[in-house]
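J.: Here is a sequence together with a model predicted from it:
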Amino acid sequence: MNKILLIEDEESIRGFLKINLKRNNFEVIEAVNGEEGLNLVRKEKPDIVILDIMLPGIDGFRVCRIIREENRDIGIIMLTAKGQDMDKIMGLEYGADDYIVKPFNPLEVVLRIKAILRRLKEDNSAVIKIDKYKLDPYSKKFYKDGKEIYLTPKEYLIVKTFMENPNRAFSRDELLDSAWGKDYFGDSKIIDVNIRRIRAKIEDNPSEPKYIETIWGMGYRWKQ
C-alpha cells in the first residue's frame, strides 16, 4: 500500500483529501505545518507528499526544497491557489513533480498520484541499490543513506562497475577498461589511487573497508 503524507494546515481540506485517498487504498498520514511534515518525511518515508504552499512557520516552498535535497525518490504535489502562476513555477523549480489548483476534484488528485507513482517506478527500475547505497545511472549520482555523495566521473564509473557486479573480483586492468576505456595505456596504479578516494567518501571506516574489498594478487570487488 502506497503511503501519502498530507502537509496542510486547513483541517477541512486535509480531511477531504484523507477520506478520498483512503477510498482509493492509500495509507494516509497528516501534518499541519512544515516542521511536522519534514519530521514525518524522515520518519515515515512516504511515497508521495501533498504539500500546501501557505503553511505556518516553514512555508511549502522551503519544505519542498528540503525534501528534494534529502530524497529524490519521493513524489511531491503542491497545492496552489487559483491563478497563482508564479507559485506553480516556483514549486516546480524547487523540485515538485506536479501541482494542483484549489479547488480541486479528488479524482484529479488520485490520478495525479498514480501517474507520479508510475513514473517513479519506471525511473527506479534502472537504479541500483545495495544495502545503504544507491546509484542512479540516469542522473549519474550516488547516494549513501539517502544523501548524495559527490564522485568524480572516473570514481562514478568504477563504483558503477562494482555495483552492477557485486561480489565479482575485478583486476586493475578490467577497471581501467571500464572507467578509462580500452585505449588507455597509463599506469594501472591509478586504480589504487581512485579506490582510496572512493573508500574515503563512502566507507564508514576507510581504513577497514566493509564494501570495497581488496583481493590480493587480483584487484578489488564490491562485497555484498
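T.: Looks like it arrived, so ask away.
J.: okay, CA-based contacts and neighbour counts for the rest of this
T.: Will do.
J.: And the contacts of stretch 106-123?
T.: With Cα atoms under 8 Å, 6 or more residues apart in numbering as the test, stretch 106-123 has contacts from 17, 20-21, 24, 47-48, 73, 75, 97-98, 100.
J.: mind listing which of those are in strands?
T.: For the contacts of stretch 106-123, the ones inside strands are 48, 75, 98, 100, with DSSP state E as the criterion.
J.: Tell me the one of those nearest Phe162?
T.: Comparing the ones in strands among the contacts of stretch 106-123 against Phe162 with Cα to Cα places Gly75 closest, at 28.9 Å.
J.: neighbours around the closest one, how many?
T.: Applying other Cα atoms under 10 Å, we find 23 residues neighbouring Gly75.
J.: Show the contacting residues for it.
T.: 47-49, 96-97, 116-117, 120.
J.: which of those tops the neighbour count?
T.: Val49 (27 neighbours).
J.: pretty sure that one is touching Asn71, no?
T.: No - judged on Cα atoms under 8 Å, Val49 makes no contact with Asn71 at a distance of 11.7 Å.
J.: shared neighbours, these two?
T.: If you check Val49 and Asn71 against Cα under 8 Å, 6+ apart, no residue is contacted by both.
J.: pretty sure Lys134 contacts Ile128?
T.: Yes - between Lys134 and Ile128 a contact is recorded at 5.6 Å, counting by Cα under 8 Å.
J.: Compare these two and say which is more crowded by neighbours.
T.: A count of neighbours by other Cα under 10 Å puts Lys134 above the other of Lys134 and Ile128, at 20 against 15.
J.: Doesn't the more buried one belong to a strand?
T.: Yes - assessed with DSSP: H, G, I helix; E, B strand; the rest coil, Lys134 lies in a strand.
J.: here's the one I want to compare it with:
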Amino acid sequence: MPTILVADDDANIRELVCLFLRNDGFDTVEAKDGKEALTVYTSVHIDLVVLDIMMPNMDGWALCKELRKRSPDLPLLMLTARGETWEKVKGFELGTDDYLTKPFDPLELTVRVKSLLKRYKMAFTQTIQFGSITLDRKTYKVLCGANSLVLPLKEFELLYKLSGTPGQVFTREQLIDQIWGMDYAGDDRTIDVHIKRLRERFVGTPDFCIETVRGLGYRLEIMS
C-alpha cells in the first residue's frame, strides 16, 4: 500500500490523520516540522505528503517548494487553518496539488488522498483516456470517437497536462513554466488564448469541460 507522510506540528492532528489513513489501508509516517519531514522523505519511500502550512523550523511553504524541487511527481496535499484565496494561490504556485481547510472531516481527507494518488497514476502513463477522448503523447494524436484530431503542439501539451490530473487547479504561472518553460519571456495571458482555442475545438463535447477558477487558474473536469 502507498506510504503517506503526515507533517504537522500538532500531535493530535497527526494522530487523527494517521488513524484514518491506516484504517483505509495506507501506511503512514509522521513529522512534526518541515525539517523532520525532509529527513523522513530522504530515508523512506513516500507516495504522498499531507503537510500543514504553519510549522516551526521549516513551514509548509518552504517544505512544499523543497519537495517539489526534489520530486516533481510527488502528490502534495496542504492543510491550512484558513481558506483565503491568496494562500491557495501561493500554494498552487509552489506546487501543491490540493487544499483542505481546518477543521476538516477525516473522511474527506482520505477521499482526497485517494483521488490524488489516482490522478498521479493517470499522469504517469503516456496515454490518457476518458469518455470517447484518447490522448496519445507518443504520437501527439487526439482521438475523439472515430475521428482523429491534430492539435498544435502547445495546445496538445496544455490539454494533456490538464486532463492528466482532472479536477486539479493550475495557475497560469504553473502552466507557463511546465509547458513553455521557465525561460519563456511572453505574456502569461497566452494561456487564455490557448484555452479559448481548445474550448472552441471541443465545443459541444460531452466528455469534458475546461473551467475557469476565478482568481486561481484553470481545471479540467471529466463529465460523467
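T.: Ah, there it is. Quantities reported herein were computed from a predicted structural model and do not represent experimental measurements.
J.: so what number do they get for TM-score?
T.: Laid over one another, the chains give 0.56 as their TM-score (TM-score structural alignment, normalised by the length of the first structure), with 133 aligned residues with a Cα RMSD of 2.3 Å.
J.: Look up which helix or strand Ile77 of the first structure falls in, please.
T.: According to DSSP states H and E, Ile77 of the first structure maps onto strand 75-81.
J.: re the thing from before, from the ones in strands among the contacts of stretch 106-123 of the first structure, pick the one nearest Glu174 of the first structure.
T.: For these, with Glu174 of the first structure as the reference and Cα to Cα as the criterion, the closest is Gly75, at 38.2 Å.
J.: What's the separation between the closest one and Ala81 of the first structure?
T.: Applying Cα to Cα, to the nearest Å, the value for Gly75 of the first structure to Ala81 of the first structure is 20 Å.
J.: And for Ile198 of the first structure?
T.: From Ile198 of the first structure to Ala81 of the first structure the distance is 47 Å (Cα to Cα).
J.: Which one's more surrounded, those two?
T.: More crowded of Ile198 of the first structure and Ala81, by other Cα under 10 Å: Ile198, with 20 against 15.
J.: Excluding chain neighbours, what is closest to that one?
T.: Glu155 (6.6 Å; Cα to Cα, 6 or more residues apart in numbering).
J.: Show me what the one you found lines up with in the second structure.
T.: Counting by TM-score structural alignment, Glu155 of the first structure lines up with no residue in the second structure.
J.: Hmm, Asp33 of the second structure is touching Asp8, no?
T.: Yes - the pair Asp33 of the second structure / Asp8 is scored as a contact, 6.1 Å apart, by Cα under 8 Å.
J.: which neighbours do these two share?
T.: Met55.
J.: So for those two, which sits in the more crowded spot?
T.: Each of Asp33 of the second structure and Asp8 has its neighbours counted (other Cα under 10 Å); Asp8 has more, 27 against 24.
J.: quick one, helices of the second structure?
T.: 11-23, 34-43, 60-70, 85-94, 106-124, 153-164, 172-175, 190-201 (DSSP state H).
J.: Mean per-residue distance, the third one versus the first structure.
T.: In other words, helix 60-70 of the second structure. Once the two models are superposed, helix 60-70 of the second structure sits on average 0.5 Å from its counterpart in the first structure (mean Cα distance after the TM-score superposition for the first structure).
J.: And for the fifth one?
T.: Taking mean Cα distance after the TM-score superposition for the first structure, the mean distance separating helix 106-124 of the second structure from the aligned residues in the first structure is 0.7 Å.
J.: so how far is that helix off the chain centroid?
T.: How far helix 106-124 of the second structure lies from its chain's middle: 9 Å, per Cα atoms, centre = their mean, to the nearest Å.
J.: The first one too?
T.: In terms of Cα atoms, centre = their mean, the centre of helix 11-23 of the second structure is found 22 Å from the chain centre.
J.: Check the shortest one too.
T.: Relative to the mean C-alpha coordinate of its chain, helix 172-175 of the second structure is positioned 12 Å out (Cα atoms, centre = their mean).
J.: List the buried residues for that helix?
T.: Neighbour-count burial for helix 172-175 of the second structure, counted by 16 or more other Cα atoms under 10 Å, picks out 172, 174-175.
J.: In the first structure, what range does it match?
T.: Using TM-score structural alignment, helix 172-175 of the second structure pairs with nothing in the first structure.
J.: Which neighbouring elements make contact with that helix?
T.: helix 85-94 (3 or more Cα pairs under 8 Å, 6 or more residues apart in numbering; DSSP states H and E).
J.: Average offset of the helix it packs on relative to the first structure?
T.: Per aligned residue, helix 85-94 of the second structure averages 1.2 Å (mean Cα distance after the TM-score superposition for the first structure).
J.: Which positions in that helix come out as buried?
T.: Those buried within helix 85-94 of the second structure under the rule 16+ other Cα under 10 Å are 88-89, 91-94.
J.: From those, pick the one nearest Thr190 of the second structure.
T.: Closest approach between those and Thr190 of the second structure, by Cα to Cα: Glu93, at 17.6 Å.
J.: thinking that closest one is in contact with Leu175, fair?
T.: No - shown here, Glu93 of the second structure and Leu175 do not form a contact pair, counting by Cα under 8 Å, at 9.9 Å.
J.: and the residue minimising distance to the centre of the first structure, how far is that from Lys3 of the first structure?
T.: Geometric centre of the first structure, nearest residue: Arg72, 2.8 Å, by Cα atoms, centre = their mean. Noted for Arg72 of the first structure: a distance of 16 Å to Lys3 of the first structure, by Cα to Cα.
J.: surely Ala81 of the first structure meets Lys102?
T.: Yes - if you go by Cα under 8 Å, Ala81 of the first structure and Lys102 touch, sitting 5.3 Å apart.
J.: Would you mind finding the match for Ile36 of the first structure in the second structure?
T.: Actually, residue 36 of the first structure is Glu. It isn't Ile. Under TM-score structural alignment, Glu36 of the first structure pairs with Glu36 in the second structure.
J.: What count of nearby residues applies to its match?
T.: Glu36 of the second structure is flanked by 14 other residues according to other Cα under 10 Å.
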